[in-house]
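Novice: here is my input; please provide its structure:
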Amino acid sequence: MDSHSPTSAAPPAAAETARYTYSPRLRWQPEVEEYFNTAYGRDHFARISEALAHPSCYSCIRVNTLKSSTDAVMHKLLDLVCKNELSAVINGLEVVELNGGDQSQEGCSLVHKCPYAGLENVLFVQGSGPHVLHYGSQPDQAVKEVVVSRKCAESVLRGAQVYVPGVLACSSHVEKGDKVAVSVAIEQPVKEDGWAVGITRGTVLQGLQSDAHYEERKGLYIGQGTAAMSRSAIFRVPHGIAVEMTERVYKLPSFNDVLEGEIFLQNLPSVVTARVLDPQSGERILDMCAAPGGKTTAIAILMRDEGEVVALDRSHNKIVMVFHGLLQ
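Specialist: Modelled structure (predicted):
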């Protein structure tokens, strides 16, 4: 993944706006790009690449039908939205409950049912983005920044905070309470024909164009927040929130502790996988790559809790994740 490069010098205000805009593009190996250009056509493949570089603007929720129903969960989510307990991070969206699938009403439906047959236990929660965020730095003040890993950035764009293990680099002199810009490290090609981030955890960011990691913050900015601890603490402690996000380029609600046990946040392809398997009551199912447990629990629910699911993964920590999912 790469960032767009400006073609000419821009005024300071415009340069800052461009820097703090989420504007990535995918960079393919030449032979792979040529293959897909031939298969899809250059214009079509360019649109596919553009879409793949941006996260989804909705969250997919699977309802635990052993504990609740899709309609009941939908009404609970709408109630939370109306009380501003779920939609605080979503701007400009009007909540409309759809009747009979009619989407002609004004406004944007924030919560709606999956329209595909066989997926009646799935709900979509709408978000928004990308948004242009202004850091608001002063000419005589250095911008304080944090660079995070790709997996951390994916979670942030889905509504999570920045946790300590996901931080790779940070500006010097960052203290608790400071405003920081958050960007994601770019994976770059390396000599061994592979890809690597090329940034060592604990790197000090200089904030200058001469900094080796300047481009990573320039084109893959994901938001801004408040440092929950100092730079020294971020690289000293093993756990905890490093940055509490206040603005994101993509705004989606966080479902942490929301209707726990009644809903599971899960990507639609994973939901479809369990449905296509079509597990039946009394069967014995082997899930060989089970963490974090989404498909494992989906299979168990489809079996109506009658049968056996053997969940395996490669590490103890991953199995613990599955166990916590099952406890819900």
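
Novice: for the rest of this, base every contact and every neighbour count on C-alpha atoms.
Specialist: Noted.

Novice: how about the strands in the stretch 51-200 of the chain?
Specialist: For the stretch 51-200 of the chain, the strands defined by DSSP state E, counting those that start in this stretch occupy 58-63, 111-113, 122-126, 145-148, 162-163, 167-171, 179-184, 188-189, 195-196.

Novice: to compare with the earlier structure, here is another sequence to fold:
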Amino acid sequence: MFLSSLQSWLSKAPNYTIFRVNKLANFDCNILQKFLEVQSKELNSSAIPKISFVKPDCIVIEQWPEGTAVERSSSEVIVDTMCGAAVLRGSHIYAPGVLGLPTNCKLDEKVDIYADLDGQCKRGLKLKYDGSKLYVGTGQLKMLRYELFDNEIQAYGVAIHMLLPASRLPVINETVCPKGQLLLQNFPSIVAGWVVDAKPYEHILDMCAAPGNKTTHLAEMSDDKAHIMALDKTEQKVAKIKQTCETQGVTCVKAFVFDSRKCHSDEITDLKSPPFPSNTFDKVLLDAPCSGLGQRPQLKESKMSPKMLQSYKFVQRKLFGAAVRVLKVGGKLVYSTCTITVNENEGMVTWALENFPCIQLIPAEPFYGGPGLPDVGLSDEQRIMVQRFGPEEDPLRKVEDLSQNTIGFFIASFIKVSDHKINSGE
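Specialist: The predicted structure is shown next:
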């Protein structure tokens, strides 16, 4: 019932585009300003989207003003829902996402973009699609049919240069600035980094680190002087972490292919690689694998089974147990997810406090999200200590529109107060 009540909110794109600014680079905000001024001429808009800073390392760009529009086209291009969601967030359209394109379209022609909501459009469609579809924006065609569909090899690159998404978000990404200065990131993910509050020379573990966005944020916060271990399960994911570190100019991160559920072992004394002995880290970030049901926009309802939904908490519990063990007494553990389910959020906090007498819940400051949900196991005193990002309004803590019009997200923070025995609740 809770999930279905949020479906309307989840189906819409956030109202803001968020960039994280790299503290290690010299960023010039005028570059963004000038880029949007060029776009405003393409759109015949007299104003550009408002740009503001939440903190020096977080830029918010709002939608184009109401009334901003482009002339629609009679030519329809069909894309898959993943591509459609990206368009609504301000992305151009890349070749793999295109499903259908009329035969008579010409290069640089204006086309209307529709997402295939049924998932029934066959790749290479020439005719008008009569299935369920959603208009997501208008753009200019940059690839013709033969480039997209007539080759045996999958085409890549920008197939449609977007002019204006239906969400009115600006079409912009980090490539408008010199490499490594900006990173597109959801607002709550940036807040999670602020909650960790990395300092120089601290020993920090990022347990599920790919693609490295939060990892590099922690490094940048510490002026690239913390000692950060970043783990993930596959070589591909760890390669992405290393690539992100290189792009951001970060050198204080060591990344390893390792299952973080097994990152604790008291048979090991070497702190240079996993597994790690007890009481190794000053801070641990557990941005846990989750159902991902907070992502927006979701253009079709999730078909995840109840059994699959229930399965995530068991992985999260294993990871949490390992996190507590490798955390120093007096150290901070930050737990976060990009989902909206109670089991993976407030339920995890309740479970953790019941099974780990050695930890205490502490305020997940700085606060930008709302409190935890009521009547799901946490007291009001505990609810006010966590952050839940979503459309809910709660008198315990009022939040700005930025925090309600982002993705669904959850953050909780704990301190390890002793080495007391851990209950066997994993």
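
Novice: for residue 153 of structure 1, give me its contacts.
Specialist: If you count contacts by CA atoms under 8 Å, 6 or more residues apart in numbering, residue 153 of structure 1 has them with 183-184, 222.

Novice: try 6 Å
Specialist: By CA atoms under 6 Å, 6 or more residues apart in numbering, residue 153 of structure 1 lies in contact with nothing.

Novice: residue in structure 2 matching it?
Specialist: Counting by TM-score structural alignment, residue 153 of structure 1 corresponds to residue 84 in structure 2.

Novice: same question for residue 287 of structure 1.
Specialist: Using TM-score structural alignment as the criterion, residue 287 of structure 1 maps onto residue 206 of structure 2.

Novice: verify the stated contact: its match with residue 285.
Specialist: Yes - counting by CA atoms under 6 Å, residue 285 is a contact partner of residue 206 of structure 2 at 4.9 Å.

Novice: about what we covered before: could you say which of the strands of the stretch 51-200 of structure 1 is packed most deeply?
Specialist: Neighbour counts (mean count of other CA atoms under 10 Å) averaged over each of these peak at strand 145-148, with a mean of 28.

Novice: how near is residue 157 of structure 1 to residue 89 of structure 1?
Specialist: Distance of residue 157 of structure 1 to residue 89 of structure 1, computed by CA to CA, to the nearest Å: 11 Å.

Novice: can you check residue 262 of structure 1 too?
Specialist: Noted for residue 262 of structure 1: a distance of 22 Å to residue 89 of structure 1, by CA to CA.

Novice: what's the answer for residue 309 of structure 1, then?
Specialist: Per CA to CA, residue 309 of structure 1 is found 37 Å from residue 89 of structure 1.

Novice: for the stretch 101-250 of structure 1, what spans make up the helices?
Specialist: Assigned helices in the stretch 101-250 of structure 1, in chain order: 150-156, 214-219, 231-234 (criterion: DSSP state H, counting those that start in this stretch).

Novice: quick one, which of these is packed in tightest?
Specialist: For those, the largest average neighbour count (mean count of other CA under 10 Å) is found in helix 214-219, namely a mean of 21.

Novice: ok, residues contacting it?
Specialist: Applying CA under 6 Å, 6+ apart, the external contacts of helix 214-219 of structure 1 come out as 3, 19, 23, 183, 185-186.

Novice: name the nearest of those residues relative to residue 123 of structure 1.
Specialist: residue 23 (28.8 Å; CA to CA).

Novice: that closest one -> structure 2?
Specialist: Under the alignment (TM-score structural alignment), residue 23 of structure 1 maps onto no residue.

Novice: quick one on the thing from earlier: which one of residue 157 and residue 89 of structure 1 has more residues nearby?
Specialist: In this view residue 157 of structure 1 and residue 89 are compared by other CA atoms under 10 Å, and residue 157 has more residues nearby, 23 against 18.

Novice: how near is the nearest residue to residue 200 of structure 1 once chain neighbours are set aside to residue 328 of structure 1?
Specialist: Counting by CA to CA, 6 or more residues apart in numbering, residue 168 is the residue found nearest to residue 200 of structure 1 once chain neighbours are left out, at 6.7 Å. Distance, residue 168 of structure 1 to residue 328 of structure 1, by CA to CA: 32 Å.

Novice: likewise for residue 121 of structure 1?
Specialist: Residue 121 of structure 1 is 17 Å from residue 328 of structure 1, by CA to CA.

Novice: mind naming the longest strand for structure 2?
Specialist: The single longest strand within structure 2, with elements called by DSSP state E, is strand 327-337.

Novice: which residue range of structure 1 does whichever helix or strand comes after that one align onto?
Specialist: Counting by DSSP states H and E, the next helix or strand C-terminal to strand 327-337 of structure 2 is helix 346-355. Alignment note (TM-score structural alignment): helix 346-355 of structure 2 is unmatched in structure 1.

Novice: now for residue 256 of structure 2, how many residues are close by?
Specialist: The number of residues packed near residue 256 of structure 2 is 21, by other CA under 10 Å.

Novice: any idea which helix or strand carries it?
Specialist: For residue 256 of structure 2, the host element (DSSP H and E) is strand 253-257.

Novice: check residue 286 of structure 2 too.
Specialist: Going by DSSP H and E, residue 286 of structure 2 is in strand 281-287.

Novice: coming back round to it: which one of the helices of the stretch 101-250 of structure 1 lies nearest to residue 162 of structure 1?
Specialist: Proximity of these to residue 162 of structure 1 was assessed by CA to CA; the nearest stretch is helix 150-156, lying at 6.6 Å.

Novice: mean shift of that closest one relative to structure 2?
Specialist: Superposing on structure 2 and averaging over aligned pairs (mean CA distance after the TM-score superposition for structure 1), helix 150-156 of structure 1 comes out at 2.5 Å.
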